[in-house]
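Novice: Okay, structure incoming, though there's no sequence with it:
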């Protein structure tokens, strides 16, 4: 109750379901693993039925275990799943783009009919992780996107983007990949900020992002800097 009162009075933060810190990527391997597990459950059920009907003294392991349910489950996933597609092989660039495409549709995801404007809109945490431009028109707009050029997923499935570490006011070549939650704890300068030969910021006030908002910060407050002005671009640009 105290937490709700504090939020009502403007204290604390409210969870944002569209924040990329609350959304993770389910890889093809993870979904194939779940489908393989479904096949194993079917095999287990078939073995139990066979044991309840047959003579245990004459049964052999090969008589009880049949791999067809597993094979059928995997074929079902790759053959008829909503997320299963033929790879776009018109040219090498379209192939690369297709491999880095992400979708909010499919099993456990959203539907075109129920997805509102908020989930389709560009979120500040998409910067450097999800391209704000490359999305189809029509009912799938905002639901099917592409990863940005430098984006990657960490071991937990959360999207990360690289930044140059700023140490004692000096922009170094040390690269750190930050998730959307981690990024919110730092002040990040733009890649086109003016630097001297030693890597110090020229201006006293630097345009930076912090907690999803852009503002001017003292150069001593800067923690990271974008690696490139093209950081938010798609994997392949025309």
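Specialist: Received it, and whenever you're ready, just let me know what you need. This structure is a prediction, so every number in the text was calculated from the model and none was measured.
Novice: CA atoms for contacts and neighbours, from now on please.
Specialist: Will do.
Novice: Tell me if I am right that residue 102 is in a strand.
Specialist: Yes - per DSSP: H, G, I helix; E, B strand; the rest coil, residue 102 lies within a strand segment.
Novice: State the distance from it to residue 180.
Specialist: 17 Å (Cα to Cα, to the nearest Å).
Novice: can you check residue 74 too?
Specialist: Residue 74 is 33 Å from residue 180, by Cα to Cα.
Novice: try residue 73
Specialist: From residue 73 to residue 180 the distance is 35 Å (Cα to Cα).
Novice: ok so, going back, who's more crowded, residue 102 and residue 180?
Specialist: Using other Cα atoms under 10 Å, the more surrounded residue of residue 102 and residue 180 is residue 180, with 24 against 18.
Novice: Thought residue 162 was touching that one, still the case?
Specialist: No - applying Cα atoms under 8 Å as the test, residue 180 and residue 162 come out as separate, 11.2 Å apart.
Novice: okay, now the one to match up with it:
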């Protein structure tokens, strides 16, 4: 048998150094962060965070506006509200409530308008370009043949014939993230107020199993 024997003793001696090298690589990476476990909401929001920074991304010195703008393809895929109030505004974002990644693309959930095929489906931006999408609403109908719908190609809302609208939003909170969806009457609030409230919810959202307060103020006794 040719070749040399594999030296298990040497491999075991080198294992700690190899392990430490890979651990340090991930710990010191730009995209590696400690998980926010303040409560269940903040943990889920942290896991659904995405960013333009990192390897092959934008540098931390980026101060432009082009990448921060909202694109029509963000609808149903990226939360339109939740973003930091700092130089990272518009560059660190969160997934929408019903968005998921398939094949390296962000997809969102829709309901086919065809009554014979009521199965929910996930679409990427290119798959919804050639159709009109109805919003989630019970009183969306203008007359028997026309509806207000959003065109997938550019996001413009227009009147369309019923035959042109092949999909409908699956949920009313589809265009926002989980924290923003918990804001009461969000459709009537100012965007700045919604941004502030959802950040407060991430800090104050209660645990599933409530426990006694560690500290109590005199006003709470009253």
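Specialist: Nice, I can see it. Not measured: the values here are computed from a predicted model.
Novice: Quick check, central residue of the second structure?
Specialist: The residue lying closest to the centre of the second structure (Cα atoms, centre = their mean) is residue 95, at 0.6 Å.
Novice: which residues sit in contact with the residue mapped onto residue 44 of the second structure from the first structure?
Specialist: Superposed on the first structure with TM-score structural alignment, residue 44 of the second structure falls opposite residue 96. Applying Cα atoms under 8 Å, 6 or more residues apart in numbering, we find residue 96 of the first structure in contact with 235, 236.
Novice: Help me confirm that residue 96 of the first structure is found in a helix?
Specialist: Yes - when classified by three-state DSSP, residue 96 of the first structure is found to be part of a helix.
Novice: thought residue 142 of the first structure was touching residue 115?
Specialist: No - counting by Cα under 8 Å, residue 142 of the first structure stays clear of residue 115, with 9.4 Å between them.
Novice: Who has more neighbours out of the two?
Specialist: Counting neighbours by other Cα under 10 Å for residue 142 of the first structure and for residue 115 shows that residue 142 has the greater number, 23 against 17.
Novice: so that one sits in a strand?
Specialist: No - checked against three-state DSSP, residue 142 of the first structure lies outside a strand; its state is coil.
Novice: Now check it against the second structure: what is it aligned to?
Specialist: Checking TM-score structural alignment: residue 142 of the first structure goes with residue 90.
Novice: OK, contacts around the nearest residue to its match once chain neighbours are set aside?
Specialist: With sequence-adjacent residues excluded and distances taken as Cα to Cα, 6 or more residues apart in numbering, residue 90 of the second structure is closest to residue 68, at 4.2 Å. Residues near residue 68 of the second structure by Cα under 8 Å, 6+ apart: 89, 90, 91.
Novice: just to revisit the earlier point, let me know how buried the closest residue to the residue nearest to the centre of the second structure other than its chain neighbours is, in neighbour terms.
Specialist: Excluding the flanking residues, the one nearest residue 95 of the second structure by Cα to Cα, 6+ apart is residue 78, at 4.4 Å. Neighbour count of residue 78 of the second structure, defined by other Cα under 10 Å: 29.
Novice: what about residue 78 of the second structure, distance to residue 96 of the second structure?
Specialist: Residue 78 of the second structure is 5 Å from residue 96 of the second structure, by Cα to Cα.
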